[in-house]
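> Got a predicted model here, sequence first, then my questions.
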Amino acid sequence: MSKRRILVPALLAAGALLTGPVSPAQAADDVYLAAGLRGASEVGAPGDADGASTVVLKVSGNQVTFAARWNGIGVPTAGRVHAGAKGTEGDVRLDLLPGSLPASALGVTGTVTASADVVDALVENPGGFYANLSDAAHPKGAVRGQFHRLSRPIDLNGVLHGGDQATISASTGTQAGGRATWWLRPGGSSIAYTVTWSGLGRVTAGHLHKGAPGRHGAVAAELFTVPRGLPANVTGVTGETPVAPKVAKHLAAGPGGYHADLRTAESGDGRAAARLSGAAFTHPRGFTAEVLRGSQIYACTELPAGGYGFTQLGVTATLKRGIEHTFVTPASGPPQWVAPDGSAVRGAVFSRTPNGAHIPELVLDATQAGAGAGLLAQATQILRLNTTGGVAPAGACEPGAEVSVPYGADYVFLG
């Protein structure tokens, strides 16, 4: 194998969108789909009861760019898109992860090429397809979820970042036209990392070094490694790796004394290196918040067709991360979600998907209604997925009566 050395200048910047700038013409043609995966949704063999994942697809012509982030499961050994309705098994239509991932990984992004018939079917009927992640303990599937069409473009980087804000960043370009962007968040005895790249070939490792780019500083932390290289279609990875507490402390206090380094199969001992910066910046976040305690609230009102029945009065729910979910105004809404940091959004329903004996799954457009920075400050869409319970009582009722019906759901916030 030939080896070439990559030495690159450091550019202190937060980085661009994973999928690149989107022109109005491109946005009109691109289709975005999202799925919330759970172990309970697996068919044919038990999934991981504690597992969850978010998978987002951007369909642009015959190119399908994906971003996936998971928790509660082992590192995926396979990630695929299948044709099949909820509760059924179907054939594989897209193989997203045809290779090994690093042990510290919590998410990946990349691109695959799809045939015209798969693209047409996926765009016309997203609910007829599902994402499935397998791990070593669940070779037939650890988590699964059906796709839903989003109403507008999102930044797939947000899915990689999850719900936490990075504190350190770096962006670099190479003489050969390659590019890499890093985001890091040191804390305690670990470093959370996200890195995306283009034009660098098959990436085999990501390291944190002491010293400036271009100098062989000591490796302070091995963020990830895949000796045989990541799958060739993968262009980004996120994860968290344990480090000595002093490394995390020193990095947080003086990021300019370190650089991040990507190694590739093609470059051998060459490096794509970028000096790190602690300059404040924000980035999109994409995360799931499960309902911890929740009730759909109904009131007995007169129905348009005559008689009385229970209709929606409101909702009250506490989600993970301390998010509170209510109606702004009883009966008329709109629904709102408020985070402890003061960021907040209000939702308007874009689509509904029936979910058997449970309240429907929803895709909602989000409007900002709180602080300009924080957990929900960049959310543009909300999905209510994997619903359980919450259905209004059937039959006649006493006018003015109210009832609270417990429910569960995963709320996915994307931006």
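Ah, there it is.
> CA only for contacts and neighbour counts going forward, please
Will do.
> Just to check, Ala272 is in contact with Asp261?
Yes - contact status for Ala272 versus Asp261: in contact at 5.6 Å, counting by Cα atoms under 8 Å.
> who has more neighbours, those two?
Comparing Ala272 with Asp261 by other Cα atoms under 10 Å, the one with more neighbours is Ala272, at 28 against 22.
> In this structure, spot the strand with the most residues.
Longest strand in the chain, counting residues (DSSP state E): strand 287-302.
> tell me which residues in the helix or strand just after it are buried?
Downstream of strand 287-302, the next assigned helix or strand under DSSP states H and E is strand 308-319. Neighbour counts using 16 or more other Cα atoms under 10 Å place 308-319 of strand 308-319 among the buried residues.
> Likewise for stretch 391-407?
Quick answer for stretch 391-407 (16+ other Cα under 10 Å): 391-392, 397, 402-404, 406-407.
> Pull the most distant pair out of the residues you listed.
Cys397 and Tyr407 (20.8 Å; Cα to Cα).
> how many neighbours does Gly356 have?
10.
> Look up the closest residue to Ala27, ignoring the ones flanking it.
Taking Cα to Cα, 6 or more residues apart in numbering, and ignoring the residues beside it in sequence, Ala27 has Pro153 as its nearest neighbour in space, at 6.8 Å.
> Comparison target below:
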Amino acid sequence: MAAVTVSVAAVTYQASAAEVAAPAAVGPESRAVAIPGIPAAIKPPNGSKPIGAYVVTSGTQTYTCTGGVYTGASVPEAQLSGTGGRLHHFAGPSWQSKRDGSLVTAAKVAESPRAGTIAELLLQVKTSTGKGVLSRATYISRLLTSGGTAPGGACTDGSTTAVPYGAVYVFWTN
């Protein structure tokens, strides 16, 4: 059986071809795709194939103080490096290729909590502009997260704080 390996910096995602791509569901005999290392709650749809993997080389999640505490959604600001070059990840959430200018925005579909760090996510691409490395993406996984959680304690309403984080982003097409 053929193996698919995507290596980015010190992170490797490896699975057999059968685990990465399965035939489209055609009836009750169809089985779920087995994607190792991705929690069931955030697996991309059956038939999805990875088209790129990127590691956060520097990144923050910025929180705004509301009601005396840092809560709610954060705003990302990150530089990523991976199989298709470098990406800029920013509010939207959005990802833009520095190589070819292709840009996608996405919305959270599901999450999988991780103790002591921001959750792993499955996002669905909502808009795509330009032709290039990101133009075929339909889903994005945020995996292997570290850091990025909202600070505890009291704060002054309206103040912001940027918290460093790390993750691996995998872009999928189906």
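Looks like it came in fine. Owing to the predicted nature of the structure, the values given are computational and were not obtained by experimental measurement.
> Tell me how they score on TM after superposing.
TM-score for the superposed chains, counting by TM-score structural alignment, normalised by the length of structure 2: 0.76, backed by 155 aligned residues with a Cα RMSD of 3.0 Å.
> mind checking the SS state of the residue nearest to Ala27 of structure 1?
Secondary structure, DSSP: H, G, I helix; E, B strand; the rest coil: Pro153 of structure 1 is coil.
> what about the aligned residue in structure 2 for Leu364 of structure 1, distance to Arg86 of structure 2?
Under the alignment (TM-score structural alignment), Leu364 of structure 1 pairs with Leu123 in structure 2. Using Cα to Cα, to the nearest Å, we find Leu123 of structure 2 at a distance of 20 Å from Arg86 of structure 2.
> Between these two, which has more neighbouring residues?
Taking neighbours as other Cα under 10 Å, Leu123 of structure 2 and Arg86 compare with Leu123 leading, 22 against 19.
> Could you say which helix or strand holds the more buried one?
Element membership of Leu123 of structure 2 [criterion: DSSP H and E] is strand 117-129.
> can you give me the offset of that strand from its chain's centre?
Relative to the centre of its chain, strand 117-129 of structure 2 is centred 5 Å away, using Cα atoms, centre = their mean, to the nearest Å.
> Quick one: name whatever helix or strand follows that strand.
Using DSSP H and E, the helix or strand that directly follows strand 117-129 of structure 2 along the chain is strand 139-147.
> In structure 1, which residues correspond to that following strand?
Alignment note (TM-score structural alignment): strand 139-147 of structure 2 is matched to residues 381-389 of structure 1.
> tell me the average deviation of the matching stretch from structure 2 after fitting.
By mean Cα distance after the TM-score superposition for structure 1, the fitted stretch 381-389 of structure 1 averages 0.2 Å away from its aligned residues in structure 2.
> hang on, the earlier thing: and of the buried residues of stretch 391-407 of structure 1, the nearest to Gly158 of structure 1?
The shortest approach to Gly158 of structure 1 among those belongs to Tyr407, at 27.5 Å (Cα to Cα).
> part of a strand, is the closest one?
Yes - Tyr407 of structure 1: assigned to a strand according to three-state DSSP.
> Now which residue in structure 2 aligns to it?
Following TM-score structural alignment, the counterpart assigned to Tyr407 of structure 1 within structure 2 is Tyr165.
> residues contacting its match?
Tyr165 of structure 2 sits next to 58-61, 145-148 when contact means Cα atoms under 8 Å, 6 or more residues apart in numbering.
> List buried residues within these.
59-61, 145-148.
> In JSON lines: these, plus distance to Pro39 of structure 2.
Below are those laid out as JSON lines (distance: Cα to Cα, whole Å):
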{"residue": "Gly59", "distance to Pro39 of structure 2": "23"}
{"residue": "Thr60", "distance to Pro39 of structure 2": "24"}
{"residue": "Gln61", "distance to Pro39 of structure 2": "22"}
{"residue": "Thr145", "distance to Pro39 of structure 2": "13"}
{"residue": "Ser146", "distance to Pro39 of structure 2": "16"}
{"residue": "Gly147", "distance to Pro39 of structure 2": "19"}
{"residue": "Gly148", "distance to Pro39 of structure 2": "20"}
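> what lines up against Pro93 of structure 2 once you look at structure 1?
Per TM-score structural alignment, the equivalent position to Pro93 of structure 2 in structure 1 is Pro335.
> Can you tell me, leaving aside adjacent residues, what's nearest to its match?
Per Cα to Cα, 6+ apart, closest to Pro335 of structure 1 is Phe327, 4.3 Å.
> just Gly236 of structure 1 next, same as before
Spatial nearest neighbour of Gly236 of structure 1, chain neighbours left out: Thr196 (4.0 Å); criterion: Cα to Cα, 6+ apart.
> To which secondary structure element is the one you found assigned?
Here Thr196 of structure 1, judged by DSSP H and E, is contained in strand 190-198.
> Appreciated, that's everything.
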